[in-house]
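Visitor: How does the following fold in three dimensions:
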Amino acid sequence: MLVLNEHETERALEWLALIDALKAMFSAPCEMPVRHHHNMKVPGRADATLLLMPAWLPGQYCGVKLVSVYPDNHLSGLPAVQGGYLLTSGKTGEMLALVDGGVLTARRTAAASALASSYLSRDDASHMLMVGTGRLSLHLIEAHSTVRPLKQISIWGRNAANAEATATDARSKGFNAQAVTSLEEAARQADIISCATLATDPLISGEWLKPGAHLDLVGGFKPSMREADDAAIRRAKVYVDTRAGAMAEAGDIVQPLANGSLSAEKICGELSELVHGAAKGRNSADEITLFKSVGAALEDLAGAILAYETVRNT
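Guide: Okay, the predicted model is just below:
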């Protein structure tokens, strides 16, 4: 059985290949039960979340991800997301690979946002605002830059020092990146706004979104979490990674559904429908689009298969 550490997993999940793998998996006969979602008490710290995410391609591959989110892990100098992915044979159940779950989660999440952006953001989008300075931020910048000609990256975080550190890391990777202190000012100028935070109160106001903007909401994975307000939902064409997941777990969808700012019929499509052409993406340069992801087990399976086959064949 292959055991891939974080560095080996990252090298095996090159952006274009990963985005293509996700696109293919959204068209494949993948079976994906609703993920298990458990709240865990952590004495003296914020509650953690345990997620169990199975998926399989009949007769080919089967996999399950065990991942945890510990919001206060920064107090221990650790990433908030921890976990692993076990890939097995879909014919025999033989264990094939154990893939680093943190890297897999971060990269497939960013790749899903980039896949959505390829349908929903403007082709000429050049200015991206990254809201949040955690592990996902650099991945999202890299992934979005794979599908759009980004020339300017603005980075905002609640902690200015962390925003500057993230901007420094982005510049080291060749991006024209600057930390910003005014979230509103940056949001009003950005073509793509990507949010990867653990916010429970909206950070982005719909009033700030300029014509043609694309809003990518990644961070909120519980009904209590929120990154954009109702005005953003009302102004935008709303898309999700999966309806089943987003309508049950994403506060940015669940709360507007509950208060009437959004109806199920106004969710324009999910990723599989965009890939198949059953849902239309952006129709005009001035449309405002919004993509909300909570993560889907088929994305992890696609990434794990890519990592396994890439390493096995080298």
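
Visitor: switch to C-alpha atoms for all contacts and neighbour counts from now on
Guide: Fine.

Visitor: And whatever helix or strand residue 290 lives in, what does it pack against?
Guide: Using DSSP states H and E, residue 290 sits in strand 289-292. Judged by 3 or more C-alpha pairs under 8 Å, 6 or more residues apart in numbering; DSSP states H and E, strand 289-292 is in contact with helix 101-120, strand 214-217, strand 237-240.

Visitor: Give the buried residues for the second one.
Guide: Using 16 or more other C-alpha atoms under 10 Å as the test for burial, strand 214-217 gives 214-217.

Visitor: Now show me the structure for the sequence below, then we'll compare the two:
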Amino acid sequence: MQVVSAAEVAQHLTWQGVIDRLRHTFVNGVESPPRHHHAMHRPDGEATMLLMPAWEAAGYIGVKMVNVFPQNAEHGVPAISGLYLLSEGKHGQPLACIDGSELTRRRTAAASALAAQALANEDADTLLVVGTGKLAPMVIEAHASVRPIKRVLIWGRNPNKAAAIAEEYADRFATQVVDALPDAVAEADIISCVTLSTQPIIKGEWLTPGTHVDLIGAFRPQMRETDAACLGRAQVFVDTYSGAKGEAGDILQAIEEGAFQFDAIQAELAEVLSGAKPGRSGKEAITLFKSVGASLEDLAAAIELWESLPKHHS
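Guide: Sure, this is the predicted structure:
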């Protein structure tokens, strides 16, 4: 069995490769039971173990194990860590144990880019990234692989972090740290939110026709990055209905406020990609994609990585 480090994931998992693989997997489907949540009582507080299995009908089998330790912040250690175990489908033999954080980071951004490829206007060239964590650089790279991005605007609560990202990508794009979010939102063709916010950051009244809004951050019901007006003004799409129903804070809170209904969601990503349901209705429409992540994405990314690795001696 091969152990695959974060550096190897970053080196071998290309954006084009993983986005194409995700498209194939969303359209063709895999078996993916609901994820398992296990509360763990540790001496210094509560922790959670998440298990996310998925398998192809006659092919690869995979499971992601994630440990969530909120108390790690006090020790300067990441709160979330994990690994992905990929097995072959014929005899169930393990193939690879893959760094879970890097795989997740890249598949998350790739899923958003896949949605943007289907939903954003083809000439979208200005990207606004809201948030400065580990996902921010990933969404810049992923979206730039599917749309002709020329300008990247970056907003974050920590201006130093925003400046560091702007500097990192200054040789590839016209980058700019922004303070005035309403102006930046109005200028952007694609807005990608990667925060852990529990309060709306983006307001619907700021959106301009033709914009594509990509919401990644709020993966728990009590989190949200947008107000209900954003959903009200947009054609709303989700990665999966089941994930959205359970965990998409932006949608669940807007429903709670009586400002949105679940059946107003236009489609889940697989329906748009397969042509079963339409995407953007026209150039002036505002589209919104809300993702919370799905185990099929991890399986797709793990398969793409495994098949891209230099060939191994068993």
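
Visitor: Need the TM-score from the superposition.
Guide: After superposition, the two chains reach a TM-score (TM-score structural alignment, normalised by the length of structure 1) of 0.94; 312 aligned residues with a C-alpha RMSD of 1.9 Å.

Visitor: Including distance to residue 232 of structure 1, could the buried residues of strand 214-217 of structure 1 go into TSV?
Guide: Below are those laid out as TSV (distance: C-alpha to C-alpha, whole Å):
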residue	distance to residue 232 of structure 1
214	11
215	9
216	11
217	11
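
Visitor: okay, the helices and strands packed on strand 289-292 of structure 1 in CSV with distance to residue 252 of structure 1 next?
Guide: Below are these laid out as CSV (distance: least, C-alpha to C-alpha, whole Å):
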stretch, distance to residue 252 of structure 1
helix 101-120, 16
strand 214-217, 8
strand 237-240, 10
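
Visitor: can you pull the contacts of the residue most central in space within structure 1?
Guide: Central residue check for structure 1 by C-alpha atoms, centre = their mean: the C-alpha nearest the mean position is that of residue 109, 3.4 Å away. With contact taken as C-alpha atoms under 8 Å, 6 or more residues apart in numbering, residue 109 of structure 1 is in contact with 218, 295, 299.

Visitor: Could you tell me how far it is located from residue 231 of structure 1?
Guide: From residue 109 of structure 1 across to residue 231 of structure 1, the span is 25 Å (C-alpha to C-alpha, to the nearest Å).

Visitor: and if you look at residue 45 of structure 1?
Guide: 33 Å.

Visitor: Compare these two and say which one has the larger neighbour count.
Guide: Shown here are residue 45 of structure 1 and residue 231; by other C-alpha atoms under 10 Å, residue 231 has more neighbours (16 against 12).

Visitor: That one: what secondary structure?
Guide: helix (DSSP: H, G, I helix; E, B strand; the rest coil).

Visitor: Let me see the contact set for it.
Guide: Residue 231 of structure 1 sits next to 205-207 when contact means C-alpha under 8 Å, 6+ apart.

Visitor: Residue 58 of structure 1: which of the contacts of residue 109 of structure 1 is nearest?
Guide: Of all those, residue 58 of structure 1 sits closest to residue 299, with 15.8 Å by C-alpha to C-alpha.

Visitor: The counterpart of the closest one in structure 2: which element?
Guide: Using TM-score structural alignment, the partner of residue 299 of structure 1 in structure 2 is residue 297. Applying DSSP H and E as the criterion places residue 297 of structure 2 in helix 295-308.

Visitor: List the buried residues of that helix.
Guide: By 16+ other C-alpha under 10 Å, the buried positions in helix 295-308 of structure 2 come out as 295-306.

Visitor: Need those residues in CSV (columns: distance to residue 70 of structure 2).
Guide: Shown next, in CSV, are those (distance: C-alpha to C-alpha, whole Å):
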residue, distance to residue 70 of structure 2
295, 22
296, 26
297, 24
298, 23
299, 26
300, 28
301, 26
302, 26
303, 30
304, 31
305, 29
306, 31
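
Visitor: neighbours of the equivalent of residue 183 of structure 1 over in structure 2, just the number please.
Guide: Matched across to structure 2, residue 183 of structure 1 falls on residue 181, judged by TM-score structural alignment. Residue 181 of structure 2 sits with 19 neighbouring residues when counted by other C-alpha under 10 Å.

Visitor: Contact partners for residue 181 of structure 2?
Guide: With contact set as C-alpha under 8 Å, 6+ apart, residue 181 of structure 2 has these partners: 155, 202.

Visitor: swap the cut-off to 10 Å and go again
Guide: Contact analysis of residue 181 of structure 2 by C-alpha atoms under 10 Å, 6 or more residues apart in numbering lists 128, 130, 153-156, 187, 201-203, 206.

Visitor: And residue 28 of structure 1, by the same measure?
Guide: Residue 28 of structure 1 makes contact with 22, 57, 272, 298, according to C-alpha under 10 Å, 6+ apart.

Visitor: The second one - nearest residue in space that isn't next to it in sequence?
Guide: When the adjacent residues along the chain are set aside, residue 57 of structure 1 lies closest to residue 30, with 4.8 Å between them (C-alpha to C-alpha, 6 or more residues apart in numbering).
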